[in-house]
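Asks: just coords:
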């Protein structure tokens, strides 16, 4: 697990993190996931993944709020 994802997992429930901080964590995680996905398969297109960045970050942020 990457350092960014580990930090987000540890800090997502931190009361000191405001909504903007949590969004930044979610976007960072989404970017890491996109990077891993793009580097692992020739059939994945970076442009499509970047277009989905906001959706991925929304889903990650929703997972933070569910925990």
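Replies: That came in fine, so what should we check first? Just so we're clear, the structure is a prediction, and the values are computed from it rather than from any experiment. Numbers count the residues shown, from 1 in each chain.

Asks: when you work out contacts or count neighbours from here on, use the C-alpha atoms and nothing else.
Replies: Fine.

Asks: so which elements touch the longest helix seen in the chain?
Replies: Ranked by number of residues, the top helix in the chain under DSSP state H is helix 19-40. Applying 3 or more C-alpha pairs under 8 Å, 6 or more residues apart in numbering; DSSP states H and E, we find helix 19-40 packed against helix 3-11, helix 46-51, helix 53-66.

Asks: what do you get if the cut-off is 6 Å, keeping everything else the same?
Replies: helix 53-66 (3 or more C-alpha pairs under 6 Å, 6 or more residues apart in numbering; DSSP states H and E).

Asks: the helix it packs on: how far from the chain's middle?
Replies: A distance of 7 Å separates the centroid of the chain from that of helix 53-66, by C-alpha atoms, centre = their mean, to the nearest Å.

Asks: got another one to weigh against that:
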């Protein structure tokens, strides 16, 4: 699964990361996690809707965890 997260951070090495870049990376990570969960739950047809409703919360948690200050 580590291949899914390769190059997830939106940094170019020049400290030019913006808040939008950080949020985009967090949402991308959350979508990867949702994809993994949905793929492992084929018997639950409502799981995609449930997980997408949690997308923002997941992205918030991931973004907070990525803070380095």
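Replies: Done, it's in. Values in this document were obtained by computation on a predicted structure and should not be read as measured data.

Asks: got a TM-score for the two of them?
Replies: Once superposed, chain against chain, the TM-score is 0.79 (TM-score structural alignment, normalised by the length of structure 1); 65 aligned residues with a C-alpha RMSD of 2.5 Å.

Asks: and the longest helix of structure 1 against structure 2, how far off on average?
Replies: Once fitted to structure 2, helix 19-40 of structure 1 is off its aligned match by 0.5 Å on average (mean C-alpha distance after the TM-score superposition for structure 1).

Asks: and that helix, how far out from the chain middle?
Replies: Relative to the chain's own centre, helix 19-40 of structure 1 is displaced by 3 Å; criterion: C-alpha atoms, centre = their mean.

Asks: okay, the angle between it and helix 53-66?
Replies: Between the axes of helix 19-40 of structure 1 and helix 53-66, defined by axes from the mean of the first three to the mean of the last three C-alpha atoms, to 10 degrees, the angle is 120 degrees.

Asks: which other residues reach helix 19-40 of structure 1?
Replies: 5, 8, 44, 56-57, 60-61 (C-alpha atoms under 6 Å, 6 or more residues apart in numbering).

Asks: redo that, cut-off 8 Å
Replies: With contact meaning C-alpha atoms under 8 Å, 6 or more residues apart in numbering, helix 19-40 of structure 1 is reached by 4-5, 8, 12, 44-46, 49-50, 53-54, 56-58, 60-61.

Asks: now the aligned partner of residue 49 of structure 2 in structure 1: how far from residue 66 of structure 1?
Replies: Structural correspondence for residue 49 of structure 2 with respect to structure 1 (TM-score structural alignment): residue 47. According to C-alpha to C-alpha, to the nearest Å, residue 47 of structure 1 and residue 66 of structure 1 sit 29 Å apart.
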